[in-house]
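Student: 3D, please:
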Amino acid sequence: MKVHAERDRCIGAGLCTLHAPAVFDQEDDGMVVVLNERPTGTDADDARKVAEHLCPGKAVRITGG
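Tutor: Purely as a prediction, here's the structure:
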């Protein structure tokens, strides 16, 4: 799997960093930054949860298996 973030869709809610801090961070302007594009284990599960259910701007997406 690979994690992508579309900064132009990000609204700066911070749910990604709250629920998957090993995968996501926020810039000073509040916009999402991907720290780990290819997480594994529970970090991958957390990133998938953010992408599928938690990101209000739908700025996070997962590609691949």
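Student: C-alpha from now on. contacts and neighbour counts both.
Tutor: Fine.
Student: could I get the contacting residues of Met31?
Tutor: For Met31, the contact set (C-alpha atoms under 8 Å, 6 or more residues apart in numbering) comprises 7, 10-12.
Student: out of those residues, which are buried?
Tutor: With burial judged by 16 or more other C-alpha atoms under 10 Å, the buried subset of the contacts of Met31 is 10, 12.
Student: quick check: next helix or strand after the longest helix that the chain contains?
Tutor: Selection of the longest helix in the chain by residue count, based on DSSP state H, yields helix 41-49. Using DSSP states H and E, the helix or strand that follows helix 41-49 in sequence is strand 60-63.
Student: the structure of the following sequence is requested for comparison with the preceding one:
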Amino acid sequence: MSRTVAIDIDACIGCEACAEEFPEVFSMGPADLPQVYNPEGVDEEKIEEIMDLCPANCIIWEDD
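Tutor: So this is what the prediction gives:
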């Protein structure tokens, strides 16, 4: 089973850490909240790094 990175917008505090750290995956969208625009922009190991850095723990894996 594969998985895709996603953001729990309800939990997000808009700190922009994900977009600053990995702009090849995340960008800031409407209402200054991040969005995943390129889920394959970096490997899963790098995604795990930003998950650990996220102060709101709102970057998650969703099953495809």
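Student: related to what we said a few turns ago, which among the contacts of Met31 of the first structure gets closest to Gly64 of the first structure?
Tutor: Nearest to Gly64 of the first structure, judged by C-alpha to C-alpha, of the contacts of Met31 of the first structure is Arg7 at 20.2 Å.
Student: which position in the second structure pairs with that closest one?
Tutor: By TM-score structural alignment, Arg7 of the first structure lines up with Ile9 in the second structure.
Student: hang on, its match in a strand?
Tutor: No. Judged by DSSP: H, G, I helix; E, B strand; the rest coil, Ile9 of the second structure forms no part of a strand; its state is coil.
Student: ok, it - contacts?
Tutor: 33-34, 58.
Student: could you do Val60 of the first structure as well?
Tutor: By C-alpha under 8 Å, 6+ apart, the contact list for Val60 of the first structure reads 3-6, 50-51.
Student: what is the nearest of those to Val23 of the first structure?
Tutor: Val3 (8.4 Å).
Student: count of residues packed around that closest one?
Tutor: For Val3 of the first structure, the count of nearby residues is 21 (other C-alpha atoms under 10 Å).
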